[in-house]
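Colleague: Provided below for reference: sequence and predicted model.
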Amino acid sequence: MICPDSFKGSLQSFEASQAIGSGLEKASTSFTIIEKPLADGGEGTVESIVRATGGQIIEKEVSGPLGEKVKAKMGLLPDGTCVIELAQAAGLPQVPPQKRNPRFTTTYGVGELLKEAILRKCPRIVLGIGGSATCDGGTGALQALGMRFKDAEGRELQGIGDNLPKIHSIDQSAFLKAEGIEILIACDVENPLYGPQGASYVYAPQKGASPEDVQYLDQGLKHWARLIHQETGISVDNLKGAGAAGGIGAALHAFLGARIVKGIELIAQLVGLEEAIKDADLVISGEGKFDQQTLFGKVIHGVMKYCQKFGKPLIVLAGKIEWEQLSQELPEGILAAFSIASGPISEQEAMQKASFLLEKVAFNLGRILCLGRENNEKNTF
C-alpha cells in the first residue's frame, strides 16, 4: 500500500504515489498495489481526497493573497462534502518573494470558496489550512462572507493583518451563516493565536515579516482575540491550532462553529486509510524531508500509528533524511528509510528529477522484495 505525502516543491502526493507504484511494477508484476496519496491539510489536500474517493474537482476564480484574481480548485465528494485548500487562494507561493509581508496579505479568497460551498448547501466542508501567506486572523475570509470591520472613526477596513489593531467595531448584519453545515479545519499544528508560540512569532517570519512586523501582528492578533470574545462570548486565547495559517482557525471556530482537527487523521478517515493498511502486507510512505518534525502530526506519523496498530512494516522514501543526525535509531514502527538521492547531487537537481529518482528507488526496493523468486523481467534501470 502506497501512501506518501507531497514532496514539497517537486511532486504532489499523487505524483509521488504514481512514481513509487511505477517502480514497483517494473520490478515485478506479482505485486498487488493500492495507492492512497495523502496530505495533512496543506498542498495536495483536494487532489488527494478527490482521487481517493471518486469525487470531482471544480474551479472557481477568487481573490489571491494580494487581491489579484486566481483560479482555485475545490473538491466535491460523492457524499456531498466539499474540500477546500487555503493554499489555493492564499498560499505563500502565490506571492513573489519581494512582495511577501503578512501584514498586507488576505484570506478573502478563502472566504469566497467557503461562500461557494455554503451556497451549494454542502452538508460538510473540510478546509485544509497549510501553506498560507497570511496573518490576518481570518478577517479576510469573514469579510468575503459579508462581515464588515470599522475603525474608531467608522471607516471600513480591509481584512488584512495590518488592520487588526485598528478594528473598533464589527458589523455582522450581512454575514452569511453556515447553519446546518459541519465545518472541519484540517490542521497539523497546535500553536495558539498569539504570544511567543503564536501565529506571528512562529510563522510570520517565514512569510516575509520583519521583527517589527512580528510584534505588530502579534499585538493585532491579541486585540482580535478580545474582539472575538466581546462579539461572540467565545474565548480563542488558548484554542489549540488557532495560530495556524495566520489565525483563520480562531475566526472560523468563533463565527462559524468550525472544529479544528488533526489534518492527517481527518484525511485518513476520508480516504479509508486505516482499512487499507489493515489489509496490506507492506506500507510505503514518503515526503520531501524526513526529520524530527515528521513525528509532530505530519502524514508519515499518522501512517506510522496505523501500521503500529496492525503490526504492518512501514518503509519511508524521502528526498532528504536527517534522522540519523538526531537519533541513533529510527522511530519504533518504521522498518527502514531510504533517500532517493543517488550520489552527489544538488537539491535543485534532485527536486527536478524527483519522479525519476523516486521510481528508481522503488524499483530497487521491489527487486529486494522479490529476492528468492524467479524473475526474468528485463532490468530497465
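Modeller: Happy to help now that I have it.
Colleague: Could you use CA atoms for every contact and neighbour count after this?
Modeller: Will do.
Colleague: Kindly provide the distance from the residue nearest to the spatial centre of the chain to Pro4.
Modeller: When CA atoms, centre = their mean is applied to the chain, the residue found nearest the centroid is Gly42 (1.5 Å). When distance is defined by CA to CA, to the nearest Å, Gly42 is 13 Å away from Pro4.
Colleague: for Gln348, same thing?
Modeller: Distance, Gln348 to Pro4, using CA to CA: 21 Å.
Colleague: repeat for Val214
Modeller: For Val214 relative to Pro4 (CA to CA), the value is 34 Å.
Colleague: which one of the two has more residues nearby?
Modeller: Just comparing Val214 and Pro4: by other CA atoms under 10 Å the higher neighbour count belongs to Pro4, 31 against 22.
Colleague: quick one: Thr43 is in a helix?
Modeller: That one is not Thr; residue 43 is Glu. No. Using DSSP: H, G, I helix; E, B strand; the rest coil, the secondary structure at Glu43 is coil, not a helix.
Colleague: what residues are up against it?
Modeller: Shown in contact with Glu43 (CA atoms under 8 Å, 6 or more residues apart in numbering): 6, 8, 12, 85, 87, 130-131.
Colleague: Just send those residues back as a markdown table, with neighbour count and secondary structure too.
Modeller: Formatted as a markdown table, the contacts of Glu43 follow (neighbours: other CA atoms under 10 Å; DSSP: H, G, I helix; E, B strand; the rest coil):
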| residue | neighbour count | secondary structure |
| --- | --- | --- |
| Ser6 | 27 | coil |
| Lys8 | 15 | coil |
| Gln12 | 22 | coil |
| Glu85 | 30 | strand |
| Ala87 | 29 | helix |
| Gly130 | 26 | coil |
| Gly131 | 20 | coil |
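Colleague: Next up, a structure to set beside the first:
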Amino acid sequence: MAVAEGSTQVDVTPLWFHRAGASRPSAVCAATLLGMRVLLCPDKFAGTLSAPDVAAAVADGWRSVADGDELLVRPLADGGPGFLDVLARALEARRVPVSTVDPLGRPTAGEILLTPAGTGYVESAQACGLHLLTPTERDPRRTTSYGLGLLVAAAIECGAQEVVIGLGGSATNDAGAGMLAALGVTPLDSVGTALPLGGAALTAVAALDGAPRLRAARLVAATDVDNPLLGLYGASSVFGPQKGADRADVLLLDAALERFAAVLQRDLPGCPDSLGTRPGGGAAGGLGAAILALGGRCESGIGLVTRAVGLDAALETVDLVITGEGSFDHQSLRGKVVAGVAGAARDRGVPCVVVAGRVDTGRREAAAAGVTEAHSLVEHYGGEEHGGTEAAMGRPAEGLRALAARLAGQWSR
C-alpha cells in the first residue's frame, strides 16, 4: 500500500509481499496485515556486551515502540569472542567445561561444544584472548597459545572427529607454537632444548620434537581474516601493534615466525609449502598457519555461523535487518559480521541498519557494502566532545534500547 507524504507517494507494502509475487493489497486487506518482520543479527560489542546481549537490548527498545512487529533474533559471531555462545544457541550440542591456561600460562576456565555428529567447537579467545590481559600485560613476544592446544586436546579426548576452532581477538603472536606444544609437537633450539613459550623465542627454533596427537581428527580454522602469516600484511605487522608490539617487536616477531614456518615445512609431515604466504595463515597471531600446518583448512567464520543460525532463510522473510558491532570501521567491511549481513541483505533488496558503539566508516563505503543507515552510541550520547565515548562504554545497553526505540519510530509501520 502507499501513503501520502507531502506530494510524494511512499510505498510501505512489506518487502516480503512483493518478493512473494503477490499483487498489491487493497486498503482493507492491508489494514489486516501483520506488522513488520525485523531480523536482529548483531555481533558482540567488544569489551561491553555479548552478541545475545546486544540483540536483547535492541529487541527491548524496538518492542517499547512497536510491540506488534515480529522480531527474529539471530546473534552472530565471526570466530572471535562469543563464537561458542552464538553456536550454543543454534546447535543441538552440549557444553563441556575444560580447565586451560591464559596467554601468560595462568589457569583459566574454558569449554568445548560437542555435537552428536562428532564435531567439536572451541574458541581461541577463551585461552588466547586479549581481554584476558590487562593493558600492561600485553606483550606478544611472550604470550602463548598453549591454552588453545589444551582445549583442542580436550575436544579430541571427548571423541570429536572434527574440531572447529574459532579464531579472533587473540593476544598471541606465536604462529600456534604453544598450541602445537600442547598437542605434542615441541619446538627445539640448535642443541635440542625445548624453547620457552612465546613468539620471540622462535628466533632460535631449529627443529621439532614429537608428533601431533590428533587421533585423525580434522581441524578447521573459522576465520574471516585472509592475511598471510608473514610480511607487510602478515600477523606481526598488521595485528602485532594491537597486542602491544612496537616497531622493533614487529620486526623481531616477523623474523621469528618466518624461521618457524621454514622449520614446520621441513620437519612436520603434511605441512603445505609456502606456509608463510597462504591466506588466513596470519589469523589470530598465526594460529591459522599452525592449523594449516597440521593438515587443517580455513573456513569463513561468519559463513559457518550464518549457516548454523539459518540466516539465509530468515533474510528471505523479513522487511528490515538490524546488525551491528562495537566499532563500525574500515575493518568491518573486510569479512566481518556486518559486511556479511549487509551484503546478503542488499542481494535480497532488504534494507540493513547498523548500530555500533562508534561509526568511522564513510557513507559511500557503507552504502556500497549494503548498509542503508549507520547509528553510533557515541553520537547518541552527545559525541566525543561531550563524553559520548565514556557513556557508550559505560551504558551500552541503555543506549541501544534508546536507539532501537528511535529506529522503530522511523521504520515500523
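Modeller: Thanks, I have it. Predicted model, so just to flag it, every value in this text is computed and none were measured.
Colleague: so where is stretch 122-131 of structure 1 in structure 2?
Modeller: Counting by TM-score structural alignment, stretch 122-131 of structure 1 pairs with residues 160-169 of structure 2.
Colleague: Would you map the helices across the stretch 201-350 of structure 1?
Modeller: Here the stretch 201-350 of structure 1 has its helices, by DSSP state H, counting those that start in this stretch, at 211-232, 248-256, 263-271, 273-278, 299-310, 347-352.
Colleague: now, of those helices, which is deepest in the fold?
Modeller: Comparing the helices of the stretch 201-350 of structure 1 by mean neighbour count (mean count of other CA atoms under 10 Å), helix 248-256 comes out on top with a mean of 23.
Colleague: any idea how far the aligned residue in structure 2 for Ile49 of structure 1 lies from Tyr233 of structure 2?
Modeller: Matched by TM-score structural alignment, Ile49 of structure 1 corresponds to Leu87 in structure 2. Using CA to CA, Leu87 of structure 2 is found at 30 Å from Tyr233 of structure 2.
Colleague: ok, now Arg215 of structure 2?
Modeller: Taking CA to CA as the measure, Arg215 of structure 2 falls 34 Å from Tyr233 of structure 2.
Colleague: in which helix or strand would I find Ile20 of structure 1?
Modeller: helix 13-27 (DSSP states H and E).
Colleague: related to what we said a few turns ago, quick check, the match of Ile49 of structure 1 in a helix?
Modeller: Yes. Using three-state DSSP, the assignment for Leu87 of structure 2 is a helix.
Colleague: I'd guessed it sits against Val305; true?
Modeller: Yes. If you go by CA atoms under 8 Å, Leu87 of structure 2 and Val305 touch, sitting 6.8 Å apart.
Colleague: Hmm, Ala153 of structure 2 is touching Ala181, no?
Modeller: No. Using CA under 8 Å, Ala153 of structure 2 makes no contact with Ala181, being 11.0 Å away.
Colleague: okay, these two: which has more neighbours?
Modeller: More neighbours surround Ala181 than the other of Ala153 of structure 2 and Ala181, with 24 against 21 (other CA under 10 Å).
Colleague: which one in structure 1 is aligned with that one?
Modeller: Residue correspondence to structure 1 (TM-score structural alignment): Ala181 of structure 2 is matched to Gln143.
Colleague: From Gly130 of structure 1, how far off is its match?
Modeller: Per CA to CA, Gln143 of structure 1 is found 21 Å from Gly130 of structure 1.
Colleague: Check Lys309 of structure 1 too.
Modeller: 27 Å.
Colleague: could you pull out the helices for the stretch 51-200 of structure 2?
Modeller: Secondary structure of the stretch 51-200 of structure 2 (DSSP H, counting those that start in this stretch): helices at 51-63, 83-90, 125-128, 146-157, 177-182.
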